[in-house]
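> Need coordinates for the following:
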Amino acid sequence: MVPRTFRTWLLPVLCIALPLIVGIVGSFFTAGSIPGWYAGLNKPAINPPAWVFGPVWTVLYILMGISLYLVLRDGTERTPVRQGVILFTVQLALNLLWSIVFFYGQAVAAALVVLLLLIVLIAATAISFRRISVPAAWLLAPYLAWCCFAAVLNAQIWLLNGFPV
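Purely as a prediction, here's the structure:
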């Protein structure tokens, strides 16, 4: 049994911190490419201004953390909880991998493949979380929608700039 103090304040903090830390790590791979390589790319008309991405991702990471907390708050004894946490962890790793592949590796086509896999895993995580907490599943909906939008942007950047497969 998990101590009550851990469940009431430390677990939510850790659950929210985890995606935020992944976002911070991802920004180390991203930041150097924004003013140079990324700024020089042809982008679609629907591409948001650069300043939008930081606040949007911060909100999405916080929602992801709250979602994870709602799944973990009663412990990990149940198989659906463990399965959901595994899916969550894998999709979070793919989230980081996309930043590395797209910005650091400048491999736009490969990043699109990573992003499509990420979308599938986010959906699978939401479905898995729904068996435990319906609100936890819905908290992943904005993240899923943003990643679908990001896939459209990624694909258009690939096409507009003639990157190889």
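
> switch to C-alpha atoms for all contacts and neighbour counts from now on
Noted.

> can you pull the buried residues of the helix or strand hosting residue 57?
Assigned by DSSP states H and E, residue 57 belongs to helix 50-72. Across helix 50-72, burial judged by 16 or more other Cα atoms under 10 Å covers 57, 60-72.

> now that helix, how far from the centre of its chain.
Relative to the chain's own centre, helix 50-72 is displaced by 8 Å; criterion: Cα atoms, centre = their mean, to the nearest Å.

> re earlier: of the buried residues of helix 50-72, closest to residue 17?
residue 65 (7.1 Å; Cα to Cα).

> Nearest spatial neighbour of that closest one, chain-adjacent residues omitted?
residue 16 (3.8 Å; Cα to Cα, 6 or more residues apart in numbering).

> Give me the distance from whichever strand or helix holds residue 5 to the chain's centre.
Taking DSSP H and E as the definition, residue 5 sits inside helix 4-5. Relative to its chain's centre, helix 4-5 lies at 29 Å (Cα atoms, centre = their mean).

> now the other sequence, so there's something to compare against:
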Amino acid sequence: MTTTASPRAPLALAGFVAAVAVVAVAGALSSMNARSVYESLELPGWAPPPWLFGPVWTVLYAMIAVSGWLYWRAGGDRRGLGVYGVGLVLNLAWTPLFFAAGAYELALVDIVLLDVAVVASIILFWRRSRLAAWLQVPYLVWILYASALTVSIVILN
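Coordinates of the predicted model:
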């Protein structure tokens, strides 16, 4: 396992944080009415309260950014970074599909693809940085939960 300890490392970290921040901000902007949409849906009894999403995503986004940076720093290759990038794009797409467009079935397809992308990232990251891979695990757990919730919403609504 090689580590890229270059003077560019802080700049690279800022790049990963910026990329993830774009996803977070775009999600926030496309979900301005998320609370009312969420509360108007028929939800399963195990659905989380609306207030939980913000704090969970804040922590997860920080972990996602650090994970990508650690992978890069450990000499991660383009394939792993590409899969990571695809995951960010899929993450970016889910919120507007679900909350802005009300396209619950498309949001379900998107999140299933996101699940696959995050699993692939974990596998690829593991080869270079186990910590980078482990930092993706809470994200995977949350989006698997969100996938199940999305399935339930599609069925119930």
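
> about what we covered before: pull the residues that contact the next helix or strand along the chain from the helix holding residue 57 of the first structure.
Using DSSP H and E, the next helix or strand after helix 50-72 of the first structure towards the C-terminus is helix 79-99. The contact list for helix 79-99 of the first structure, computed with Cα atoms under 8 Å, 6 or more residues apart in numbering, reads 19, 22-23, 25-27, 29-30, 68, 71-72, 75-76, 111, 114-115, 117-118, 121-122, 124-125, 128-129, 131-132.

> Could you turn the buried ones of those residues into a PyMOL selection?
This is how PyMOL selects the buried members of those, with burial counted by 16+ other Cα under 10 Å:
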select buried, resi 19+23+26+27+29+30+68+71+72+76+111+114+115+118+121+122+124+125+128+129+132
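
> how many neighbours does the residue nearest to residue 104 of the second structure when sequence neighbours are not counted have?
Spatial nearest neighbour of residue 104 of the second structure, chain neighbours left out: residue 98 (5.3 Å); criterion: Cα to Cα, 6+ apart. The tally of other residues near residue 98 of the second structure (other Cα atoms under 10 Å) stands at 22.

> Tell me how far residue 98 of the second structure lies from residue 35 of the second structure.
Residue 98 of the second structure sits 12 Å away from residue 35 of the second structure, going by Cα to Cα, to the nearest Å.

> And residue 102 of the first structure, how far from residue 150 of the first structure?
From residue 102 of the first structure to residue 150 of the first structure the distance is 12 Å (Cα to Cα).

> do residue 95 of the first structure as well
When residue 95 of the first structure is compared with residue 150 of the first structure (using Cα to Cα), they lie 12 Å apart.

> returning to what we had before: keep only those of the contacts of helix 79-99 of the first structure that are in helices.
Among the contacts of helix 79-99 of the first structure, the members found in helices (DSSP state H) are 19, 22-23, 25-27, 29-30, 68, 71-72, 111, 114-115, 117-118, 121-122, 124-125, 128-129.

> so stretch 107-119 of the first structure corresponds to what in the second structure?
Aligned using TM-score structural alignment, stretch 107-119 of the first structure spans residues 103-115 in the second structure.

> Residues in contact with that stretch: which ones?
So stretch 103-115 of the second structure is contacted by 87, 90-91, 93-95, 97-98, 140, 143-144, 147, 150-151, 153-154 (Cα under 8 Å, 6+ apart).

> Most neighbours among these, which one?
Ranked by neighbour count (other Cα under 10 Å), the contacts of stretch 103-115 of the second structure have residue 95 at the top, with 25 neighbours.

> so the helix holding residue 57 of the first structure versus helix 79-99, what angle?
For helix 50-72 of the first structure against helix 79-99, the angle by axes from the mean of the first three to the mean of the last three Cα atoms, to 10 degrees is 160 degrees.

> Against residue 73 of the second structure, how distant is the residue nearest to the spatial centre of the second structure?
With distances taken as Cα atoms, centre = their mean, residue 91 lies nearest the centre of the second structure, 4.9 Å away. Here residue 91 of the second structure is placed at a distance of 23 Å from residue 73 of the second structure (Cα to Cα).

> so residue 42 of the first structure, which of the three states?
coil (DSSP: H, G, I helix; E, B strand; the rest coil).

> quick one: contacts for it?
157, 160, 161.
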